[in-house]
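**Q** fold the following for me, if possible:
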Amino acid sequence: MLRCFSYCFLLMVLAFAACSPNNVEVDDRLEKIFEANGVKGTFGIYDNGQGSFIVHDLSRFKDSAYLPASTFKIVNSLIGIESGKIVDEKMIIPWDGKTRQIPEWNKNLDMTEAFKVSAVPYYQEVARRIGKDTMQRWLDTLGYGSRYNKAVINTIDTFWLDNSVKVTADEQLGLVKKLYFDQLPFQKRTMRIVKDVMQQEKNANYSISYKTGWGKTENGNALGWVIGWIIENQHPYFFALNVEGPADTDMVKVRLNVLNGALDQLGFRKGKK
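**A** All right, here's what the predicted structure looks like:
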């Protein structure tokens, strides 16, 4: 069942084209996708051409803030490149020799590889090189994580993982939308590099770019993110997915199951949008 609303706050956050009674649709049919995967959460997708927005659980999307987890690699990459701490997507940071649970992390990685396998150690080193003061200035400039409270960095190499900085799903969607259109306060080269490494799939029907995230909420639940965009017929749609489940949830699998289920439910990936 679709329910229509008018919410000017979404227009402000996402820069929607007009405040009309029909620009926000709450699609209750998406609930079954979350339930089938044993999680709760929210999903929103914005049609840039039509200025329309489809969402499941609007309250969670706009009002609830969570740790960004590895979706912060988007911002970390942008700041790293802009500040010169990441030279380009081919810059290697040597492995520190510590064996970690994810085998792909246990080697020298360049930025492209680190982004694709979501290597926490690589980006922790990037954050340390950027430094707390510079990172804080950029978060303030971007307004990152400040929808309800100013984002304050406690520990430079864990603040996006330890619940000390939180973001809402609508902030996440606004971030990727501004990145796509080069509307963030970075050089175009910086944004181009990050957009290139975000691309996950491209074929005759569509291309899709995103960053995933996985962390633990303060109550110990597993939290997952997928934020990015899908392009069909040269037309971009921006999305943010936030899912939460029991601590033992296989979030690597579940978050993409929910994303793919939602996109299929809404008729994407067929080249007909």
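
**Q** C-alpha from now on. contacts and neighbour counts both.
**A** Noted.

**Q** and the gap between residue 87 and residue 61?
**A** Residue 87 is 35 Å from residue 61, where distance means C-alpha to C-alpha, to the nearest Å.

**Q** more neighbours: the two, which one.
**A** More crowded of residue 87 and residue 61, by other C-alpha atoms under 10 Å: residue 61, with 23 against 14.

**Q** and for comparison, fold this next one:
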Amino acid sequence: MKFLGSILLTAAVISGILGGCTLNNVDQDDAAATYFKENNLKGTFALLDNVHELFTVYNLKRYRDSAYAPGGTFQLLTTLLGIETGRYLDDKSLITVGTDTVTLGDAFVKGNDAAMAKVAARIGKDTLQYWMDSLHYGKAKMVSDSEQIWKNDSLKITPDEQLGLFAKLYFVKLPFQKRTQQMVRKLMIREDNSLYSLAYKASWDLLPSGKYIGWITGWVEENKHIYFFVINAEPISGRPAQGALIKTAKDILKHYGFFEGKK
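**A** Reported below is the predicted structural model:
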């Protein structure tokens, strides 16, 4: 169970909790299977209760042992680096793609692949490679500034690595300026009301193999308690429905009692 040392120790360190987690903290729960099937998906789901160091996972083998192209979730890293390196002043900076102009923040939130590819190219392969290596973000090697390794299946990461990266962003513990992390963390928030706050980055990508891979990673906060979640999935058949990832995530989180302000 080496993955426990990866995500749970990471969570303990970034939240200032001392002491490790034992197998008693891990709940393998198949309840999520129903919601995956209802949305024509198969995959894995994990939920980390950072306050109590409790970890719930569906399909442990896929969560722990499988790695997949990050696709559009790689935009988290490119957005951070775009601001951190000074290529872009902030999330309001403009990107021109053809005859269209969008802000960096909008490109990230809406998953504008063409705009974000321009951001990655402007950052440059050497800088991207340096930070991928420093953050232990997969093991791919970029060969050109225009190479989109995040969706050509040469770069692969595990759900565990995804969850750890987004948790570090929430706690502003990535090796970037505080301003940069807070700016991007704010872009993650999709719902914010008196009961809860929900933040996530989601993407569907068609890989060169012809296979669709989907990710949704983020956090939900209620009563000042923070919980991190990740879904890695693929369609059971055909093309994935556009809203399948967020619907599955919200269905599962609702099953566990979220969105009522009682967690």
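
**Q** disregarding flanking residues, what is the spatial nearest neighbour of the residue most central in space within structure 2?
**A** Residue closest to the mean C-alpha point of structure 2, counted by C-alpha atoms, centre = their mean, is residue 217 at 3.5 Å. Of all residues not flanking residue 217 of structure 2 in the chain, residue 230 sits nearest, at 4.3 Å (C-alpha to C-alpha, 6 or more residues apart in numbering).

**Q** I'd say that neighbour and residue 214 touch.
**A** No. Distance between residue 230 of structure 2 and residue 214: 10.6 Å, which falls outside the contact criterion (C-alpha atoms under 8 Å).

**Q** quick one: stretch 154-172 of structure 2 aligns where in structure 1?
**A** Counting by TM-score structural alignment, stretch 154-172 of structure 2 falls onto residues 164-182 of structure 1.

**Q** so which bits of that stretch are buried?
**A** Residues 164-177, 179-180, 182 are the ones in stretch 164-182 of structure 1 that count as buried (16 or more other C-alpha atoms under 10 Å).

**Q** from these, which ones fall inside strands?
**A** Counting by DSSP state E, those place 167, 168 in strands.

**Q** can you show me the helices along the stretch 1-150 of structure 2?
**A** Using DSSP state H, counting those that start in this stretch, the helices of the stretch 1-150 of structure 2 run over 3-14, 32-38, 60-65, 75-84, 104-110, 113-123, 125-134.

**Q** gap between the second one and the chain center?
**A** Just to be clear, that refers to helix 32-38 of structure 2. On the basis of C-alpha atoms, centre = their mean, to the nearest Å, helix 32-38 of structure 2 sits 20 Å off its chain's mean C-alpha point.

**Q** how close does that helix sit to structure 1?
**A** With mean C-alpha distance after the TM-score superposition for structure 1, helix 32-38 of structure 2 departs from structure 1 by a mean of 1.0 Å once superposed.

**Q** packing partners of that helix?
**A** Of the remaining helices and strands, those touching helix 32-38 of structure 2 by 3 or more C-alpha pairs under 8 Å, 6 or more residues apart in numbering; DSSP states H and E are strand 41-49, helix 244-255.

**Q** cutoff 7 Å now
**A** Judged by 3 or more C-alpha pairs under 7 Å, 6 or more residues apart in numbering; DSSP states H and E, the packing partners of helix 32-38 of structure 2 are helix 244-255.

**Q** same check, this time on the fourth one
**A** Counting contacts by 3+ C-alpha pairs under 7 Å, 6+ apart, the secondary-structure elements packed against helix 75-84 of structure 2 are helix 113-123, helix 178-188.

**Q** and it, which residues are buried?
**A** Using 16+ other C-alpha under 10 Å as the test for burial, helix 75-84 of structure 2 gives 75, 76, 77, 78, 79, 80, 81, 82, 83, 84.

**Q** how about a markdown table for those, with distance to residue 27 of structure 2 added?
**A** Shown next, in a markdown table, are those (distance: C-alpha to C-alpha, whole Å):
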| residue | distance to residue 27 of structure 2 |
| --- | --- |
| 75 | 31 |
| 76 | 29 |
| 77 | 30 |
| 78 | 34 |
| 79 | 34 |
| 80 | 33 |
| 81 | 36 |
| 82 | 38 |
| 83 | 38 |
| 84 | 38 |
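
**Q** of the residues you listed, closest to residue 111 of structure 2?
**A** For these, the closest approach to residue 111 of structure 2 (C-alpha to C-alpha) belongs to residue 75, at 7.7 Å.

**Q** residue in structure 1 matching that closest one?
**A** Checking TM-score structural alignment: residue 75 of structure 2 goes with residue 73.

**Q** do residue 133 of structure 2 as well
**A** Matched by TM-score structural alignment, residue 133 of structure 2 corresponds to residue 140 in structure 1.

**Q** so what's the residue count around its match?
**A** Residue 140 of structure 1, neighbours per other C-alpha under 10 Å, totals 15.

**Q** ok, it to residue 9 of structure 1 distance?
**A** From residue 140 of structure 1 over to residue 9 of structure 1 the distance is 21 Å, taken as C-alpha to C-alpha.

**Q** hang on, the earlier thing: could you dump the helices and strands packed on helix 75-84 of structure 2 into CSV and include distance to residue 258 of structure 2 and mean neighbour count?
**A** Listed next are the helices and strands packed on helix 75-84 of structure 2 as CSV, based on distance: least, C-alpha to C-alpha, whole Å; neighbours: other C-alpha atoms under 10 Å:
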stretch, distance to residue 258 of structure 2, mean neighbour count
helix 113-123, 31, 19
helix 178-188, 18, 18
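
**Q** with respect to residue 29 of structure 2, which of the ones you listed lies nearest?
**A** helix 178-188 (27.1 Å).

**Q** hmm, who's touching the closest one?
**A** Outside helix 178-188 of structure 2, the residues that touch it by C-alpha atoms under 7 Å, 6 or more residues apart in numbering are 80, 83, 84, 105, 109, 169, 170, 172, 199, 200, 201.

**Q** lovely, talk soon.
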